[in-house]
Structure formats: C-alpha cells, structure tokens
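Student: generate coordinates for the sequence data below:
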Amino acid sequence: MDYSARMYNQFMDKISNEATWIALTDTIIKIILVLVLSKVIITVAKKTLRNIFLVRAKSPLRTNERRETTLLKLLENIITYVIYFISAIMILEYCGFAVKGLLAGAGIVGLAVGFGAQSLVKDIISGFFVIFEDQFSVGDYIKINTFEGEVLEIGLRTTKLKSKTGELHLIPNGSILQVTNYSILNSVSIVDMTIANDDRLELAEKLIYEKLGQLERKVDEIVKVLELEESEILDSGEIVLRITTETQPTKQDEVSRLIRKELRPVLDEFGIKSTLDSGEEGSV
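Tutor: This next block holds a predicted model:
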C-alpha cells in the first residue's frame, strides 16, 4: 500500500471515529461559550464603569466632566482589548496549540519587532500624557497641527477629530506637536458698528447699551458685556463703535450673529443708519 493510500485510510478512520466528533463538538461548544462569556463580561464591565462615573458625577468631589468622559472611553477600550486577548489565548489552547510556547516565541519576536515599532510606542505614550495632563478631552473643539475640529475619541494610539464640514481626521498621538484648545477658556466676541458722527450718536450708544444689557440677562452664551468703545474715526467722518463681549467657549461666532441681528432693528426703529461687521474673535 502506497503512502497516499495509507494517509487516506488514516483520515477516514479519524473522521469515522466517534471520539473525534465528540472532541470536535466539545471544542466548538467551548469556543462559543468563551465568545459569549467575553461579550457578557465586556458589556457588564462597561455598564459598571458608566455607573461608577455616573455616581461620581453626582459627587461634590467630582473631577472635570470632559476628563471623565475621556477616561471612560479609554477604560472601555482597554477592557475590550484585554478581554478579547484573553479569549483568543483560551481559544488557541482549546484548538490544541501550545500557548505557552507560542507566548514565549511571541515575546522573542516582539522584542525584535519592537525596535521597528518605536512610532507605535511613541503614539501610546503620547496618548497617556494627553489624557493625564488633560491637554484636551472628548467634546473639546481643538486644533492639532493643521487639523481643526471636535474631539470624538482619544484612543491609545490615535485621536479622532471631526471638522465643521464633516471630515473625520485620524491623528497619531505621537505626531501631535501643537494643540490649540478652544473649549477651556471663555471666548471673546467683537462686533464693529459704523455710525454717523452726529447728534444721534449719544442716543445710539444708549440704545446699544440697553439692548446688550437685555441680551446679557437672557442669553446663556453671553457671560459678560465687556466694553462699548469708539475705536476709530473714518475719513468719511463716521465713527466705528466696537462691542466686546465675553462668551462661553467657542460661542463667539454665534453671539456675534445674535448681536448684529438684535441691534439692527433697534437702530432702524429710531432712524439711525448703521453698518455692522464682525471684528476679530478669539479666546480669553
């Protein structure tokens, strides 16, 4: 009997053996149980984490809300990675692989590969510093290098930014060199208004002050009206009034539009001609 015939007979004996099918069924059941159990553990662990952070949110000793949201997402990712890694090891063991030898070999290979994975290590270390130094958090509107947008997620390796126009930027944490965070400090709205320099100027300033006072009391985005000043006299003889307002973080554009919208009908009612422009806006 030639070699191929012997192999065929051995194979047929193997698959026709009842013990083989019992062992295969047992292995499949174990793998399914591991996967189901892993999913249950991850779900329960994530729910427990959320409940812990929810309790902390009601505590007088709570930390920054932005920081808590970021840490919650990071811990959820770590739990998912760890549980799935353990599950993969268990499945390999059930499939008959020598897991201890595999891990030992992986350690040696990992040491060799590690010299070529310095950028990955740099990304992970930089990600931890971003979080624990609270440079920015999930929900912040920031600018990283040349990319600008809202932080959707801070992972172990990358940070996800969503721009105003909807693009998603994936930025390796190790490449973050410059960060501008627009969501920590209050912003400043500046609106320039051109008005004729005549006997109605004093009335115009009075009307503007009254309207700004009303907006400050009823609009949450306005923290404080800082100043109304005559910033410039044009060649035409008109005067530029500059309205400076402190706003909640990143709300300066919204407040500027609101001020222009609210002031125009007030001045038109008294026949005061004006031109409204937005000045420079930023953070304080």
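
Student: every contact and neighbour count from this point should use C-alpha atoms.
Tutor: Will do.

Student: was I right about residue 46 contacting residue 76?
Tutor: Yes - at 6.0 Å, residue 46 and residue 76 qualify as touching, with contact defined as CA atoms under 8 Å.

Student: what's the helix or strand for residue 267?
Tutor: Secondary structure from DSSP states H and E places residue 267 in helix 252-269.

Student: could you name the helices and strands sitting against that helix?
Tutor: For helix 252-269, the elements it packs on are strand 187-195, helix 201-218, strand 274-278, judged by 3 or more CA pairs under 8 Å, 6 or more residues apart in numbering; DSSP states H and E.

Student: so which of the ones you listed is the most surrounded?
Tutor: Mean neighbour counts were compared across the helices and strands packed on helix 252-269 using mean count of other CA atoms under 10 Å; the top stretch is strand 187-195, at a mean of 23.

Student: distance between that strand and the chain's centre?
Tutor: Centroid separation for strand 187-195 versus its chain: 31 Å, with CA atoms, centre = their mean, to the nearest Å.

Student: same deal with stretch 85-96?
Tutor: 34 Å.

Student: got the contact list for the helix holding residue 267?
Tutor: With CA atoms under 8 Å, 6 or more residues apart in numbering as the contact definition, helix 252-269 has outside contacts at 187-191, 204, 207-208, 211-212, 221-222, 246-247, 273-274, 276-278, 281-282.

Student: please generate a structure for the following sequence too, so the two can be compared:
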Amino acid sequence: MNSIMNSINSRLGKVNILNLEITLIDIVEKLITTLILFILIKISIRAINKLIDKFFNGQRKLKYKIDDKKSTTFSSILKSIVRYTIYFIGGINILDIYNIKTAPVLATAGIGGLAIGFGAQNLVKDIITGFFILLENQYSVGDYIKIDSYEGIVEEMTIRATKIRSFEGDLHVIPNGKIEIVTNKSRGASRAWVDVSIAYEEDVDNAIKVLKEICSKITKENVNIIEGPTVLGVSNLGESDVVISIIAKTKSMQHWSVERDLRKLIKNEFDNRGIEIPYPKRVIVNENDK
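Tutor: Predicted coordinates:
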C-alpha cells in the first residue's frame, strides 16, 4: 500500500514541476514578445515621423507650396495622429498576448463607445475641438496667441492639446477642449506706439519738427515698417513733461523692434539738438536761507 502511495505522489510531483516549468516559459515568452512590440512601436513612430518631415520639407521647395507655419502645423498634427494610432494598435496587440480578448468588445461597442465607456469624454471633446481649430485656421505653429490668461508662441499642436511658450520661457499645455476664446496677435500688421516726453521749457513745435525728421529717416532704413511712423502730436500733459505720441504700422510681430529703434534714434537726436527729456527732480528749500 505504501509503495502505491509513494508512486502516486512521485508522479504528481513530476506533473507539478512540469506545469511550473511550462508556466515560467510562457511568462518569459510573453514578456519578451511585449518588449519586442514596444521596440517596434518606437521604431515605427520614428520612421513615420521622418517620412512626414521629408514630405513637408520637400513640399517647401515646390512652386505652389503651403505656408511654412501651416506646413509645420499639419506636420505636428499628423505626427500626433500617427503616434496615437500606433499606440492604440500596439495596446490591442499587447492585450491579445495576455489572452485578453478585445475583438468582441470593439465589435459590439465600437471604438467611440469604448472610449466613452472608459470615461474619456474629455478626450473626445479635445479631439473634436482640435479638428475645428485646424479646419478654421484659428492659429498655427509659430503664431503669437493669447488663450485666457496665457499668451506666447505656439510651439506645438496635437489633436489633443496646444502648447504655447511664454516669453518668460514657461511652456503652457492647454487641452483643446478648454479653448474657448483665442486672440491671435500674429495675423495682419502690428502697431508700434512710442510716447516721447519733453520738458515744459522746450519748444513743442521744434520738437515735433525734429521727430518728423527722425520718422522720415527710419522709414527709409527699416524694412519692417509698412506705414508711417506718424507724429500724432501732444497726447498728454504730465506733471513735469509734455508727451508727444508716434504711431506706425509694422510687419507682424515686428512692432517691438521698431519701437526700440525709434526710441534710440530719438534719444540720440534730442541729445544732438539739445532738447531736454525730463526726469524726476526734487527741490529742497532750506528755511534758514534768506
């Protein structure tokens, strides 16, 4: 009797060891397959991104080419779509590796229903809003825009979010679904505005005459100026200064540069002509002085 039991236990032990070995081999195979799949996903994304860059770089050399900003925007959006698509396909295959059947679920619910079922309503909203932003050409990569309290240069656009870089260097990532009002400051000409202060003791007419000469000079030298500059005249009477305003129309986003050049020329010319630019003064009266 004992010999029979020992024989049964011995056989059961061999079976358990065999099953354990099979299980370990199966797990290792699945992990290796998953790792290879991840590598293939990364390689595929990089390869397709290079093809997209090659296509749009070649398009820039054609006679009837797309605007550079639009070309960069389309490239960014297309890369985003490719990335999400490959990740989705890869995720389905990984689930299949671990015997999680996704085909019946996708067949009955559909991809859109599956996304909403997982609580991805915001994702769907972001994608739809991003599509209309692109369709209506509200802004492009490289544009200077303002969204709510955030403003800066559009650095990247995807089907889900817009990334803008502020002048302080901060990167703001804004979901497309959160974008309601957009102010695009890059479309059309920009306005340059310079206020010039002179002392009350100065001759206003003479100062205006000098400013007109400066404006005439910078118009010929600065290619960023479209119209003007024009001396508007006295715009304010301050506590210690008379303010004369100058306005000009410039190429998009070039108004800051034109304003800086104008101020430099005005300062140098006023110094040469002896026209005083006022600065705060303090007069101290000593009661003991008679």
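
Student: quick TM-score on the pair, please.
Tutor: Comparison of the two superposed chains (TM-score structural alignment, normalised by the length of the first structure) gives a TM-score of 0.78, and 271 aligned residues with a CA RMSD of 3.6 Å.

Student: residue in the second structure paired with residue 34 of the first structure?
Tutor: Using TM-score structural alignment, the partner of residue 34 of the first structure in the second structure is residue 37.

Student: grab the nearest non-local neighbour of its match.
Tutor: Using CA to CA, 6 or more residues apart in numbering and skipping the chain neighbours, the partner closest in space to residue 37 of the second structure is residue 90 (7.2 Å).

Student: tilt between the helix holding residue 267 of the first structure and helix 201-218?
Tutor: Taking axes from the mean of the first three to the mean of the last three CA atoms, to 10 degrees, one finds helix 252-269 of the first structure and helix 201-218 inclined to each other by 130 degrees.

Student: okay, helix 252-269 of the first structure sits on what stretch of the second structure?
Tutor: Counting by TM-score structural alignment, helix 252-269 of the first structure falls onto residues 255-272 of the second structure.

Student: check the mean deviation of the matching stretch from the first structure.
Tutor: When the first structure is superposed, stretch 255-272 of the second structure averages 1.7 Å from its matched positions, counting by mean CA distance after the TM-score superposition for the first structure.

Student: helices of the stretch 51-200 of the second structure, residue ranges please.
Tutor: Ranges of helices within the stretch 51-200 of the second structure are 68-97, 103-117, 121-135, based on DSSP state H, counting those that start in this stretch.

Student: which one of those helices lies nearest to residue 233 of the second structure?
Tutor: Nearest to residue 233 of the second structure, of all the helices of the stretch 51-200 of the second structure, is helix 68-97, at 38.7 Å by CA to CA.

Student: can you find the partner of residue 175 of the first structure in the second structure?
Tutor: Checking TM-score structural alignment: residue 175 of the first structure goes with residue 178.

Student: quick one: neighbours of its match, just the number.
Tutor: 14 (other CA atoms under 10 Å).

Student: OK, contacts around it?
Tutor: residue 126.

Student: these two touch, right, residue 68 of the first structure and residue 54?
Tutor: No - using CA under 8 Å, residue 68 of the first structure makes no contact with residue 54, being 9.7 Å away.

Student: of the two, give the one with the bigger neighbour count.
Tutor: residue 68 (19 against 12).

Student: trace the more buried one over to the second structure, please.
Tutor: That one, residue 68 of the first structure, aligns with residue 71 by TM-score structural alignment.

Student: so what's its match up against?
Tutor: With contact set as CA under 8 Å, 6+ apart, residue 71 of the second structure has these partners: residue 56.

Student: how about the contacts made by residue 21 of the first structure?
Tutor: Neighbours of residue 21 of the first structure in contact, by CA under 8 Å, 6+ apart: residue 15.

Student: let me know the helix or strand that it is in.
Tutor: Element membership for residue 21 of the first structure, per DSSP H and E: helix 18-57.

Student: run the chain-centre distance for that helix.
Tutor: 29 Å.

Student: now the angle between helix 65-94 and that helix, please.
Tutor: Between the axis of helix 18-57 of the first structure and that of helix 65-94 there is an angle of 170 degrees, by the same axes, to 10 degrees.

Student: list the buried residues in helix 18-57 of the first structure.
Tutor: Residues of helix 18-57 of the first structure classed as buried: 27, 30-31, 34-35, 38-39, 42, 45-46, 49-50, 53 (neighbour count, 16 or more other CA atoms under 10 Å).

Student: and what of stretch 54-70 of the first structure?
Tutor: So for stretch 54-70 of the first structure, counting by 16+ other CA under 10 Å, buried means 66, 67, 68, 69, 70.

Student: still on that earlier bit, out of the buried residues of helix 18-57 of the first structure, who's nearest residue 91 of the first structure?
Tutor: Residue 91 of the first structure lies nearest to residue 31 out of the buried residues of helix 18-57 of the first structure, by CA to CA, at 5.8 Å.

Student: nearest spatial neighbour of that closest one, chain-adjacent residues omitted?
Tutor: residue 91 (5.8 Å).

Student: trace residue 124 of the first structure over to the second structure, please.
Tutor: Under the alignment (TM-score structural alignment), residue 124 of the first structure pairs with residue 127 of the second structure.

Student: what residue in the first structure is paired with residue 137 of the second structure?
Tutor: By TM-score structural alignment, residue 137 of the second structure lines up with residue 134.

Student: so what's the residue count around its match?
Tutor: By other CA under 10 Å, the residues close to residue 134 of the first structure number 13.

Student: residue contacts, it?
Tutor: Contacts of residue 134 of the first structure by CA under 8 Å, 6+ apart are residue 67.

Student: so how far is residue 72 of the first structure from it?
Tutor: 14 Å (CA to CA, to the nearest Å).

Student: now residue 148 of the first structure
Tutor: Distance from residue 148 of the first structure to residue 72 of the first structure, by CA to CA: 23 Å.

Student: picking that back up, tally of neighbours for the counterpart of the residue nearest to residue 31 of the first structure in the second structure?
Tutor: When the second structure is aligned by TM-score structural alignment, the residue opposite residue 91 of the first structure is residue 94. Using other CA under 10 Å, residue 94 of the second structure has 19 other residues around it.

Student: also residue 251 of the first structure?
Tutor: Neighbour count for residue 251 of the first structure, taken as other CA under 10 Å: 21.

Student: and residue 174 of the first structure, by the same measure?
Tutor: Residues near residue 174 of the first structure, counting by other CA under 10 Å, number 18.

Student: residues contacting the residue nearest to it when sequence neighbours are not counted?
Tutor: Among residues not flanking residue 174 of the first structure along the chain, residue 123 sits closest, at 4.0 Å (CA to CA, 6+ apart). Neighbour list for residue 123 of the first structure: 156, 157, 158, 172, 173, 174, 175 [criterion: CA under 8 Å, 6+ apart].
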